[in-house]
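A.B. asks: Any chance you can model this:
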Amino acid sequence: MALENILLPSEITDLKKDFIGGKAFGLHQLQKNQSNTPPWFVLTNTSFENHLLQNNIFDTLKKSLLNANKSNLSQVSKNARELILKTKLNNELKSTLVGILPKIGNAPFAIRSSMVGEDSKSHSFAGQLESFLHQHTLDDLEESILKCWASAFSARVLKYKLQAKQKLCMPKMGVIVQKMLSSQVSGVLFTANPLSGNQSQCLLSAAWGQGEGIVSGECNTDEFVYHHTNGEISFTIAQKDLQILPAEINGLKQFPVSLEKQNIRCLSKEQVSDICSQGISFAKKFNQPLDIEWSIENGQIHFLQARPITKLPKAQNQDGPKIVFDNSNIQESYCGVTTPLTFSFATSAYASVYEQTMRAVYISQRTINEHKKTLENLLGLIHGRIYYNINNWYKGLLLLPSFGKNKEDMEKMMGLQDPVDFIVDNNFSLFQKLKKFPRLFLTFCLAKRKFSHIFYLVKEFTNNFEKSYKEFNRNELKNLTFSQLMQKLEFLRLYFLQKWHTPIVNDFYVMMSMGKLRRVISRSGIKNADETLANLLCGEDGIESTEPTHTLMRLANEIRKNHNLKLLFAKDNSIIEKELKQESISLWEKIETYVERYGDRCAGELKLETISLREDRSFIYNILKAYIKREHLDPKVLLRQEKKKRKETEDILRESLGTFDSLKLGKTLYNARLSVKNRENMRLARTRLFGLYRDVYKTIGLKLEQAGMLNNHRDIFYLTVDEIESYHEGRSVNANLKAIAEVRKNEFQNYQKMDLPHHFETIGPVYHGNSYEAKQDLSENVKTDNLKGTGCYPGIVKAPIKVVLDPNENIDLSGKILVTLRTDPGWAPLFPSCSGIIVERGSTLSHSAIVARELGIPAIVGVKNLLKIIKDGQLVQMNGATGNVEIIKTE
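C.D. replies: As a prediction, the model looks like this:
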């Protein structure tokens, strides 16, 4: 027997791995660790190489691989395989085979490929090379060996190598000849769970018959999850209707499984434990997780091969705090991917204003200090998206009396489609309640006092804001130095952010007053509570969120009446920009006034990186063009219609209420309407403040670009607030701002390609070991023609839909239903051009709902999985009262 051509297991050492290939070396390792392995031997790659040389085809094959590329791969493979399959094994090798076969027993045999590099840590080549099972005669063996060698040149192997960025060089090919078992049960064991990445769990798959049925996917398998320490923890029993068994002559064949065996475990609990325990032991000795094939013949477990698991998903965390992240509401303010500067600024602003609010209701400094970490972590940033850390919002609510009601009201206000149930009010003893009572009672009284004076607080806040806003000179920023710009940021902090508790107090007022109104409607017995609520809130005068839209309507009416202006607005935006002042100084001045007040009210208005209307007025011109075509648009008419609907709904509600609720309804409605109006108006102030911050940071970016510290001034948005401050103050741990910005820019560009759910939970460290997946992301509205959301304004509309993801695109919405993922106040001017609005995210208090009500446009929000189901151009019928959306089939 030539040592270099064929080796028995006893003749193999660790040093001979490159002569026998990955699969044979795995078998060697199993036997080395006392596994029960069917007898086998291996034809080394020397045998393969000698065969090619003796048949004068080695150089031909080598040259063909050197000249192979993606375009000729199939032809190269075909030619190589034909050359090999035309050859015959030489007499010496045949004679050696005849002599060695009795040492592994009688036929049948399994012939398996074992290429060097196969079953390695980095590349498994799983399913790429060929095996031939249940072979009997020497002629069968010769044909199978030649086919195994030829499979190293198959098109799929060559493609696999190219995809793995390996060179197409001559393969080193071993072939295993192994005693074939007559298996009753077979399967695959992963000593680390390949589904979860958990390395403390095994995943064991098993089926009746030979293992080929599992590898090929022909047979259904039972699956068992086995913890390395605690044993079997779960199992899934499949209906095993087919099994793979030896055919009459050579090879394998499908056979039916008897009915009594189809739905029972094919492995006992003891067998599961035995297989997994041995596999875990092998993995420890291999010092890596393993993928092991095994079979049971006559009650004996045999291990057929073992290879490293080439890739595991990141293991999910099993330990640590559970955090709920949700962006149902905050996505209106920070839509899509948000830059580091915006996130760091928003995080700091939230902490500051909520600390101010706690002081405003006389929560003690000690309690505030205890909740510092909570305040600093109200927001999270996952793959560039901003989320509320719901746990910390609830912790804040626990400081207020009546947590249960507040929790429900907050969930409604924030549009939480998946309310959190693991955070509950604390159950205190009588002594603890008495101890807490003075503080909670004081908080309750002070909050009630604040709410009773909310009109005056809002007026004072608005006056102070306007006064400080006028003191800030935007036009001088470009002439200031870096240090002077940093002083401007301090001015904004002291005179604006440090005096921002009134909007937050009003937000709590909104939450509570709206919750109270919802409960009154519920007690009335009126069926469609959402429609009733929407009608009661519409028709309010002086809401700033709708005023930009009303202003543009009035401007469109003016343009429509002037022939020359109408012609101008039929032209390209660049021409309008150039000729407007010359054509009508009056209209130009009105647009300038609009930009001065509402120039920061745009899509993504709270994102500092957003290009506002101050920089690009295309959005204004596009909206005016759309409005000019809609002659019926008149804000006065719309307001009259809304007031009428509001009055009718209020009368119906009064008739449905009991005496006590009816008497208090006027005050309840007044409080709810006033709080929502105040919220919308103060949010415009917030938008304008963010506009000032945007301009200051953008100018700092210009200074850094001029100093050579940034490649582009807009790269400032990829730094954080603290990095900019520490750079200026001399405490940076890395002052290479250019490098930091470039790395972050690439990272955040990749985030743009990702799709995240609006709600998910994490365990332990947030940035690893978590998948950021919704528990039941497709639990509703899937594969259906009838979708369901929350109705925000009544009206039945049947029209084609237009999916809009960017409101700045020049889109014709005339008569169509606008469909989108989310909106913010900057979308409002688009609304009057459409016949209806359907939004995947949001609540009855989201901006899209409020503006739709004011404009009298049927609207539905909170339609789960909307954009996964609905397609642009589809004909739908929406019912803004019930929240139903029906996709209408067209021939």
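A.B. asks: only C-alpha atoms for contact and neighbour calcs from this point on.
C.D. replies: Will do.
A.B. asks: Could you pull out the strands in the stretch 751-891 of the chain for me?
C.D. replies: Counting by DSSP state E, counting those that start in this stretch, the stretch 751-891 of the chain has strands at residues 759-763, 786-788, 790-793, 796-803, 817-820, 836-839, 859-861, 875-879, 884-887.
A.B. asks: Which element, helix or strand, includes the residue lying closest to Glu4 once chain neighbours are set aside?
C.D. replies: In this structure, Glu4 finds its nearest non-sequential neighbour in Thr46, 6.1 Å apart by Cα to Cα, 6 or more residues apart in numbering. Assessed by DSSP states H and E, Thr46 sits inside helix 45-54.
A.B. asks: any residues touching that helix, and which ones?
C.D. replies: 4-6, 19-21, 58, 84, 89-90, 115, 149, 172-175 (Cα atoms under 8 Å, 6 or more residues apart in numbering).
A.B. asks: coming back round to it: number of residues surrounding the residue nearest to Glu4?
C.D. replies: Thr46 has 18 neighbours, counted by other Cα atoms under 10 Å.
A.B. asks: same question, Ala306
C.D. replies: 29.
A.B. asks: Over to the one 3 residues further on?
C.D. replies: Here the count is done by other Cα under 10 Å, and Ile309 has 21 residues near it.
A.B. asks: Tell me how far it lies from Gly279.
C.D. replies: 13 Å (Cα to Cα, to the nearest Å).
A.B. asks: Next, show the common contact partners of those two.
C.D. replies: Common neighbours of Ile309 and Gly279 (criterion: Cα under 8 Å, 6+ apart): Leu290.
A.B. asks: element containing Arg554, please.
C.D. replies: Going by DSSP H and E, Arg554 is part of helix 547-560.
A.B. asks: Following up with a second sequence; could you model it the same way so I can compare the two?
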Amino acid sequence: MTYILSMKHQQATLETVGGKGMSLSKMLTAGLPVPDGFHVTTEAYRLFVNTNEIQPQIIDALDGLDPGNTAKLEAASLQISSIFTKGEITDELKKEITAAYQKLGNVPVAVRSSATAEDLPGASFAGQQDTYLNIQGESEVLNAVKRCWASLWTARAISYRLINHIDQSTVALAVTVQKLIFSDAAGVLFTVNPVNGDRDEMLINAAWGLGEAVVSSLVTPDTIVISKTSEKISSYETADKQLMTIRTAKGTEEVPVSDPMRQKPALTDNQVEVLTKLGKTIEQYYQMPMDVEWALEKNQMYIVQARPITVLPPQWKPLEKGVIYTKGSLAEHLPSPVTPLFATLGMDLINQATHILWNHMFEDGVQKLWPEHGAYTTINGYTYMSCRFKPFLLITKSFSPKSIRRTYQKSVERSNIAQKEFAAVVTEWESKSMESMSAEQLLNGVRTVFGTACTYFTKIQLCLPAALTSETLLTKLFKGTAAKAGVPDISVLLLGMDTIALQSEKSLYKIGKWVSQYPDLSNYLRITSAADISRQFTSAVPPPMISDELWTQWKKQIQLHFVNYGRTAYEFDFSNPTPQEVLTPTFESIKSFTTGQGESPLTRQAESKKRRIEAAKAISNQLNGPRRKLFLKLLGWAQKTAPMREDVIFSMGMGHPVIRLMLNEVAQRLIKKGALSQPDEIYWLKETELSDLVNRLDRGETLQDMTGTIPGCREEWKKNQSYTSPPEIPEKKKKNAHSNPEKPEIINGNTVLYGIGTSFGTVTAPACVLYGPADFEKFNTGDILIAVTTTPAWTPLFASASAVVTDIGGPLSHSSIVAREYGIPAVMATHSATRKIQTGQIITVDGKTGTVMIHEK
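C.D. replies: Modelled structure (predicted):
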């Protein structure tokens, strides 16, 4: 048996020295600057396990483990670690390890775990096993080798293998012992930019001292972006490097960085150039993107580890040259990746309506502005608004006297007309008998109603600027005067307006008060979760404690509420269930009102009105003459148009309930003919596929079974959902750390995200990340609501939230307005909160500074 191999030995294969060891040997053999050392092979691990009869004890400890049960995983790991600690290395193996160590010169070394199932192109086991730095002396090296062997059975490693179905009985661990580099600086090099997926960029993280502080995320490192083609530095963000890992007599420790060094660049331009060339060589050698750990000692660069980058974000590249893509306008109402049916049928109708609008706005200039793929398109599943970049044409057309008059005159009246026209189409289709229509007629009905929704949106686009402009001007011109008058937040002038969303909340409040008259129903709501109430609501049979008559009355109350306020949507992609289908937020609100926990919207509105009147009077008293007249005129304009902004957005999803009913009817017919197995599978078909099925269905022909293609579409959608889509493509170069949302700051070991504070206050509470209606059931009273964005249909959740954080939005977004109405802190435009924060984590939201701190401990 071979227990020890030199670093350059030809038998240094995956099976003998593990992924990390094999990679280091390959690079050293190829002439790359890898510190010398030796491998303790997997045969040595197996010898230790067999002679100490450890494997049966491991199998017993792992029996029946659930990869999601952290407590039991930790207990099993501690049990196995104790077994390894008690085990004895054979005398023969001790001699071989100490002899190899003596050949290195009895110097300080790094002792690194190297598993047989790690650093592979298909799976990343980074951080699964342990590394020990600054180990010196024969007994210390032997002890570190044992600890590395035991780290094959950390809780995270066991869980990872269970999740990825890796046979726990076949894994083994090698150990690599290398001369320790006394690094002045260290870090990580990615041969492809892991933030934006750009294959022509390399990214370097660098900090002072040993690299442990960087790979363990204990320090915010410098971030350097390099063009792979030119090898020139594109950007160099020098971080405030507060900690560094250093050698000590007993190993390593983290110490503060001296003030002169904290904001000094860790690498010179020449050192970056050397590292860039090494990175390109390593990538060419492996023929794949690589994650490379490096160390710098006395201006000599060393490579201490290299592994394939197993997961890369997609590239966010323009589809057409000379076109810019933004998340503005309608794209804001499509925050998640869209489904195939929406990406085809829905997007086509959106572009048809938008083309009419652009003709109206830009007339003969449309051809110069309209992109080949349309005004709205998808990139990596996300919807973007696009336009050919012709700034002079846009400015002259958008700000012509004719355009300004058309946009600002009678905006409220025009929005009301647009809502009535849209409502008439929705009502017409709601009154039709769906069972009597052909599948083709139903699909055409979907096109008609959604096409009208798109036309409605284009019409309100010419109304909304009035609301935004009036509030912006009011704030800009009189914010200072408001402060002098003792009004710290001028937005109080626009709170408490009687919007449809507020009317809907008042309707739920009245239902809650109605419920309070009936002890049996009140008790039922009190002891039953909102999720269970939602499930039981569809049953004709009441719960045991409630009479048939009371159950019927209760259901009528809810149904009447939805008749009046149920025609809306959580987001514009019609594949998402509507509030009429996802009842949990509705019942959560009623529960809180019934039990007296929820604040009365009637009281809140009255108080807001009082503050509004008092604030207006206080500001007006500070003014006289023309400025007072201007203030009152702007105030009247803003107060008239502010409710319109919320109301028209609430109505955007007016057609979604009937659209989903029509698509459900088509889906049920397709299920009967074997084309689908579940109703929601219809959203995972492209328009051409659905049209073909519908035509064949109406002709009575045999239908193709489409269920086999749907899992792949769902997986693609889930993969896209894990990405953070940039707000603009091409992306703007980041100038500092705070402007880069993908590189949050680390303060005292806690991650801090930066955004825009839009509602003052500070709250520390558990986070709840909600991507859409499917997640609503996990939201609990007092949670901090984390979302990409919200619409008026989300408003019931705000009554239970302690704060709100979104990826996109600003001071005038729906999330901000409603947060201010409820008096809870809000931070918008964090860009990546939904990806950086996990449900259940304790976070602190500061609405004044616009920061979100994730408490890691």
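A.B. asks: coming back round to it: and of the contacts of helix 45-54 of the first structure, the nearest to Ile12 of the first structure?
C.D. replies: Nearest to Ile12 of the first structure out of the contacts of helix 45-54 of the first structure is Ile20 (Cα to Cα; 8.7 Å).
A.B. asks: picking that back up, what's the first helix or strand after the helix holding Thr46 of the first structure?
C.D. replies: Next in sequence after helix 45-54 of the first structure, counting helices and strands by DSSP H and E, comes helix 58-66.
A.B. asks: mean per-residue distance, the first helix or strand past that following helix going along the chain to the second structure?
C.D. replies: With elements assigned by DSSP H and E, the helix or strand that comes after helix 58-66 of the first structure is helix 73-85. Taken over the aligned residues, the distance from helix 73-85 of the first structure to the second structure averages 5.8 Å (mean Cα distance after the TM-score superposition for the first structure).
A.B. asks: Okay, buried residues for helix 73-85 of the first structure please.
C.D. replies: Buried residues in helix 73-85 of the first structure, counting neighbours by 16 or more other Cα atoms under 10 Å, are found at Leu73, Ser74, Val76, Ser77, Ala80, Arg81, Ile84, Leu85.
A.B. asks: what helices or strands is whichever helix or strand comes after that helix leaning on?
C.D. replies: Downstream of helix 73-85 of the first structure, the next assigned helix or strand under DSSP H and E is helix 91-100. Applying 3 or more Cα pairs under 8 Å, 6 or more residues apart in numbering; DSSP states H and E, we find helix 91-100 of the first structure packed against no helix or strand.
A.B. asks: Pull the distance from the host helix or strand of Leu580 of the first structure to the chain's centre.
C.D. replies: Per DSSP H and E: Leu580 of the first structure is located in helix 573-583. Centroid separation for helix 573-583 of the first structure versus its chain: 43 Å, with Cα atoms, centre = their mean, to the nearest Å.
A.B. asks: what's in contact with that helix?
C.D. replies: Helix 573-583 of the first structure is contacted from outside by Asn564, Leu565, Leu568, Phe569, Leu587, Trp588, Ser618, Tyr621, Asn622, using Cα under 8 Å, 6+ apart.
A.B. asks: surely Val292 of the second structure meets Tyr302?
C.D. replies: No. Val292 of the second structure lies out of contact with Tyr302 (Cα atoms under 8 Å); the separation is 10.4 Å.
A.B. asks: one step back: which of the strands of the stretch 751-891 of the first structure is buried the deepest?
C.D. replies: For those, the largest average neighbour count (mean count of other Cα atoms under 10 Å) is found in strand 859-861, namely a mean of 33.
A.B. asks: Who are the packing partners of the biggest helix by length in the first structure?
C.D. replies: When the first structure is parsed with DSSP state H, its longest helix is helix 659-706. Applying 3+ Cα pairs under 8 Å, 6+ apart, one finds that helix 659-706 of the first structure contacts helix 454-471, helix 482-495, helix 501-524, helix 529-537, helix 635-656.
A.B. asks: elements contacting the fourth one?
C.D. replies: With contacts defined as 3+ Cα pairs under 8 Å, 6+ apart, the packing partners of helix 529-537 of the first structure are helix 501-524, helix 635-656, helix 659-706, strand 790-793, helix 847-855.
A.B. asks: how far away is the closest residue to Leu195 of the first structure other than its chain neighbours from Ser196 of the first structure?
C.D. replies: Nearest non-adjacent residue to Leu195 of the first structure, counting by Cα to Cα, 6+ apart: Pro313, 7.0 Å away. Distance check for Pro313 of the first structure against Ser196 of the first structure: by Cα to Cα, it reads 6 Å.
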